[in-house]
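Asks: sequence plus the predicted model coming up.
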Amino acid sequence: MRVAMVVPSNGFVGGIERHAHDLARGLSGRGHELTLVYGDLPGRQPTRFAEPFARAIPRSEAHTLRSATADGGVDIVYVHRAASAEELVDFGPLPLVVVSHDHDLTCVRSHRYLPIGHAPCHRPPGLACFRHGCVVVRDRRPESRLPVTLKNPYLLRRRLRGLATRAPLVSCSRYVRDQLVRAGVPPSRAHVIHPIPPEDDRPTVPRPKAPHLVCAGNLLRGKGVDIAIDAMRHLPADTELTIVGDGPSRADLERQAIAEAPRRIRFTGWVPPGEIASFYDQASVVVVPSRWPEPFGMVGIEAMRRARPVVAAGHGGIEEWANGTAGARTFAPGDARSLAEAARALLANDDAGSAALLHAQERFPHARLLDEVEALLGQVAA
């Protein structure tokens, strides 16, 4: 099958791009021909990012894909993120699948936590958005003259219903699917396919005895890295924390680290996807402290593949992989003391790493992702 994969950027940025790259590599390995359609967002390592694709074109040339019989045509388009059906008009009548990786389609703030107090929010877009002040959001458009703008939750719902009419939606977790359905998407138009990362062929290494936590991801408020730093005050003085990643919150987090746990916290900056596993190997426990209800949380599966136990915020899609194993423990979202208690329990469990590895191997094989995507593509393209 000839598949066009639409991605916001031409390079690695975050989880969406990593998943798109891994999925393209897997589908290409099964004989499908992949075309990369990349957006305007800047990304890292564009050459490596494009390796699984037979060719790459900018989003502005998407109209050239319309004919399935002409050279360069495709059979179906797999879109990683779209806000409305209007964004997809360039693809004409081609069959489409749209992937919902986050909360953009069901939350006016995109974060699913409240602006005051930062408590998680699981409500559908509607009156509650006005009541909690969520309709006032930052305006990051370069041409904007004001720092904020207003978002209409009812317009968000209308756009979502229009999008679901144009294309079936793939949710990265049951949690995200439930939010789509509550916002008005017919259940038959919302599918769940977990973005399971590929297996790591490198042999695992013994888990360090020293208490060493690792937290990997974009340094944004929603990722809750400040909660992990705060938890260091409730852990033994010899516990260390390595923070892998970069982002707009880094300077604030570095100041917090110096104030709360001097000389115990290290920042690595951005690390290429292929090198993150080496930091998991240094960990005795990996931390996923997300403030927002994480749509899925691939970091947890990646860490378990390296035989590392995971402590993670107990909400969103995280619970779909963190429950049912001694290799993971959840904590009360936003609660640093609860995080520390969960981390201590895993640090004291010598079998937690092997339990995590077995859980990832048995319940989250990468082949399952490829099977489910292939089945849906075939169904929609038929």
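Replies: Noted; the coordinates are in hand.
Asks: contacts, neighbours, all on C-alpha from now
Replies: Fine.
Asks: tell me how many other residues crowd residue 255.
Replies: Residue 255 is flanked by 11 other residues according to other Cα atoms under 10 Å.
Asks: can I assume it sits in a strand?
Replies: No - counting by DSSP: H, G, I helix; E, B strand; the rest coil, residue 255 is not found in a strand; it is helix.
Asks: identify each buried residue in the helix or strand containing residue 372, please.
Replies: Residue 372 is located in helix 366-381, with elements delineated by DSSP states H and E. Within helix 366-381, the residues scored as buried using 16 or more other Cα atoms under 10 Å are 366, 369, 370, 373, 376, 377.
Asks: take the one below as the second:
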Amino acid sequence: MHVVWINEDADFTGGCESYIYQSVGLLAEKNIKSTLMYKVGSPKSAEFLNQFEQAFPMVDIESQLVQLQPDIIYVHSLNDIETLKRIVAFPCQKIRFFHDQRAFCLRDHKYTTIGKKPCAKKLGLDCYSCLGFLKPSSMPWKVGLRTLGELKASLKLNQQFDRVLVGSNYMAEQLKMH
């Protein structure tokens, strides 16, 4: 069996990357091959990369998946709609793991801008009041925009995965709500 793991980073940037690292090690004990595909320019560490039999930046995801011929694609952290579309179209089993709020919140973390209180609202027009639609940009003005349409399109794509996993009851409720 061959699992292709897709994660934006190829490093221990958060707790869930440790989960990937440990899972790949346990799967290797059962002779399950693991390949990592990560975002170009993302953080990388040799220790993290060495856990996988192969690791590649996502350059041309369609042709890379054709060459790799995975049995399962496990998407951990990825919010690029165009890449998600290509993954969903690939003919194999696909699993999506949700561990953070980026799929449900313009601000990425479900805390209000003013007062820093947890937000329990469903994705919608109220989200613009939290100013989460403003995002860093490489353009000279240093501010970009994030839209509800992008998040809704991403959520719709995520419904096409064969399986969805979450790391907590809270995330399961968030996923149901959205």
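Replies: Happy to help now that I have it. If you're wondering where the values come from, they're calculated on a predicted model, not measured in any experiment.
Asks: what's the TM-score for these two chains?
Replies: TM-score for the superposed chains, counting by TM-score structural alignment, normalised by the length of the second structure: 0.84, backed by 176 aligned residues with a Cα RMSD of 2.4 Å.
Asks: show me the contacts for residue 35 of the second structure.
Replies: Contacts for residue 35 of the second structure (Cα atoms under 8 Å, 6 or more residues apart in numbering) come out as 2, 3, 4, 5, 52, 53, 54, 55, 56.
Asks: and it, how far from residue 123 of the second structure?
Replies: Distance, residue 35 of the second structure to residue 123 of the second structure, by Cα to Cα, to the nearest Å: 34 Å.
Asks: which of the contacts of residue 35 of the second structure lies closest to residue 103 of the second structure?
Replies: For these, the residue nearest residue 103 of the second structure by Cα to Cα is residue 5; the value is 18.3 Å.
Asks: ok, back up a step: in helices, which of the contacts of residue 35 of the second structure appear?
Replies: Among these, none falls in helices (DSSP state H).
Asks: grab the nearest non-local neighbour of the residue nearest in space to the middle of the second structure.
Replies: The centroid of the second structure falls nearest to residue 77 when counting by Cα atoms, centre = their mean (2.0 Å). In space, and not counting its chain neighbours, residue 77 of the second structure is closest to residue 7: 4.6 Å by Cα to Cα, 6 or more residues apart in numbering.
Asks: the one you found is in contact with residue 40, isn't it?
Replies: No - look at residue 7 of the second structure against residue 40 with Cα atoms under 8 Å: they stay out of range, at 10.8 Å.
Asks: of the two, which one has the most company?
Replies: Taking neighbours as other Cα under 10 Å, residue 7 of the second structure and residue 40 compare with residue 7 leading, 22 against 13.
Asks: who's in contact with the more buried one?
Replies: Shown in contact with residue 7 of the second structure (Cα under 8 Å, 6+ apart): 36, 37, 38, 39, 75, 76, 77, 78.
Asks: related to what we said a few turns ago, and the helix holding residue 372 of the first structure, what does it pack onto?
Replies: helix 15-29, strand 96-100 (3 or more Cα pairs under 8 Å, 6 or more residues apart in numbering; DSSP states H and E).
Asks: picking up where we left off before, now, which of the buried residues of helix 366-381 of the first structure sits nearest residue 244 of the first structure?
Replies: The closest of these to residue 244 of the first structure turns out to be residue 366 (Cα to Cα; 23.8 Å).
Asks: show me the strands in the stretch 151-300 of the first structure, by range?
Replies: Assigned by DSSP state E, counting those that start in this stretch, the strands in the stretch 151-300 of the first structure fall at 169-171, 190-192, 212-216, 240-244, 265-269, 285-288.
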